[in-house]
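A.B. asks: predicted model follows, preceded by the sequence.
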Amino acid sequence: MDAATFFRALGDATRLRCLALLHAEGELCVCELTYALDLAQPKISRHLGQLRQAEVVEAHRHGAWMHYRVNPDLPDWARAVVDEWARAAVAAAPYADDRRALHGMPDRPENTCCA
């Protein structure tokens, strides 16, 4: 991973919002991110794909749903940037609002979401 690719991947508000939630929550399904950010699933998936291509996040399939997390193999310098930024951003809008929305997500009937 080179610095230009890493910082380019972080150069979008939607990708930063996704990264903040993933950093705070550990692992999330696309449906959870879609709900929390109140954005269309294709838009969320496109941005997650860009983060994945840059190796900032990794994904695995669980049934029909993709689950994402911050790449545990980030280089130390990149992990330090993400950790420090996330600590500073956690209480600021829109990141705090996104977490509140996620935690207010209603229970989903079985098979309609990743739950």
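C.D. replies: Received, thanks. The shown structure was predicted, so the numbers you read here are calculated from the model rather than taken from an experiment.

A.B. asks: okay, CA-based contacts and neighbour counts for the rest of this
C.D. replies: OK.

A.B. asks: buried set for stretch 33-51?
C.D. replies: 33-37, 41, 44-45, 47-51 (16 or more other Cα atoms under 10 Å).

A.B. asks: now, the residues you listed that are in helices?
C.D. replies: Mapping the buried residues of stretch 33-51 onto helices (DSSP state H) picks out 33-37, 41, 44-45, 47-51.

A.B. asks: chain neighbours aside, what residue packs nearest to His23?
C.D. replies: Distances taken as Cα to Cα, 6 or more residues apart in numbering place Val70 nearest to His23, at 6.3 Å, with adjacent residues excluded.

A.B. asks: count of neighbours near the one you found?
C.D. replies: 26 (other Cα atoms under 10 Å).

A.B. asks: likewise for Val81?
C.D. replies: Residues lying near Val81 (other Cα under 10 Å) number 11.

A.B. asks: same check on Gln53?
C.D. replies: Count around Gln53 with other Cα under 10 Å applied: 14.

A.B. asks: also this one, for the comparison:
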Amino acid sequence: MNKCLYFQSAAFSSNPEFAAWLVSELEKSGYVIEKVADEGYMCVISAAKEKNKISFFLGKSNEPTKPPTWQVWPEAKTALISRILGKNSSHVVEVAKANLHAIISSKTGVSNIEWSNI
């Protein structure tokens, strides 16, 4: 089951603003950003690290909290041939989760950081 990182912060006013900040932080952590897509209700950052492709899904929660609640989670992109050969992408996702937690925790003005099921 996928886990999502939830946190509260007034540091961002929109999904694109959160995505732009996260892109800069991911780059500092060694990720190569391939694409950022604004889907309106969320943003998707497509990235790679050490030849492993991963997407970060993020956006503001609909919960009426003050400060606002934000959410972000990683999903690994595993090539079909890798899946056929039984290669597991869980390590890639676990590394991304650890990176996300460290990045979000380092942001001033962030509170109530927790992982929960999507």
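C.D. replies: Cool, got the structure. This is a predicted model, so every value here is computed, not measured.

A.B. asks: kindly provide the TM-score of these chains.
C.D. replies: Scored against TM-score structural alignment, normalised by the length of structure 1, the superposed chains reach a TM-score of 0.29; 63 aligned residues with a Cα RMSD of 4.9 Å.

A.B. asks: if we can go back for a sec, the residue nearest to His23 of structure 1 reaches Leu21, doesn't it?
C.D. replies: No - look at Val70 of structure 1 against Leu21 with Cα atoms under 8 Å: they stay out of range, at 9.7 Å.

A.B. asks: distance of the closest residue to Lys3 of structure 2 other than its chain neighbours relative to Trp73 of structure 2?
C.D. replies: Leaving aside its sequence neighbours, Lys3 of structure 2 sits nearest to Asn117 (Cα to Cα, 6+ apart; 4.5 Å). Here the criterion is Cα to Cα, to the nearest Å. By it, Asn117 of structure 2 lies 10 Å from Trp73 of structure 2.

A.B. asks: give me the more crowded residue out of these two.
C.D. replies: Neighbours were tallied for Asn117 of structure 2 and for Trp73 using other Cα under 10 Å; the higher tally belongs to Trp73 (21 against 8).

A.B. asks: which residues touch that one?
C.D. replies: Applying Cα atoms under 8 Å, 6 or more residues apart in numbering, we find Trp73 of structure 2 in contact with 3-5, 56-58, 97.

A.B. asks: is it fair to say it lies in a strand?
C.D. replies: Yes - assessed with DSSP: H, G, I helix; E, B strand; the rest coil, Trp73 of structure 2 lies in a strand.

A.B. asks: okay, the buried residues of stretch 33-51 of structure 1 in JSON lines with distance to Trp65 of structure 1 next?
C.D. replies: Listed next are the buried residues of stretch 33-51 of structure 1 as JSON lines, based on distance: Cα to Cα, whole Å:
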{"residue": "Leu33", "distance to Trp65 of structure 1": "12"}
{"residue": "Thr34", "distance to Trp65 of structure 1": "12"}
{"residue": "Tyr35", "distance to Trp65 of structure 1": "14"}
{"residue": "Ala36", "distance to Trp65 of structure 1": "16"}
{"residue": "Leu37", "distance to Trp65 of structure 1": "17"}
{"residue": "Gln41", "distance to Trp65 of structure 1": "11"}
{"residue": "Ile44", "distance to Trp65 of structure 1": "13"}
{"residue": "Ser45", "distance to Trp65 of structure 1": "11"}
{"residue": "His47", "distance to Trp65 of structure 1": "16"}
{"residue": "Leu48", "distance to Trp65 of structure 1": "13"}
{"residue": "Gly49", "distance to Trp65 of structure 1": "14"}
{"residue": "Gln50", "distance to Trp65 of structure 1": "18"}
{"residue": "Leu51", "distance to Trp65 of structure 1": "17"}
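
A.B. asks: right, I'll leave it there.
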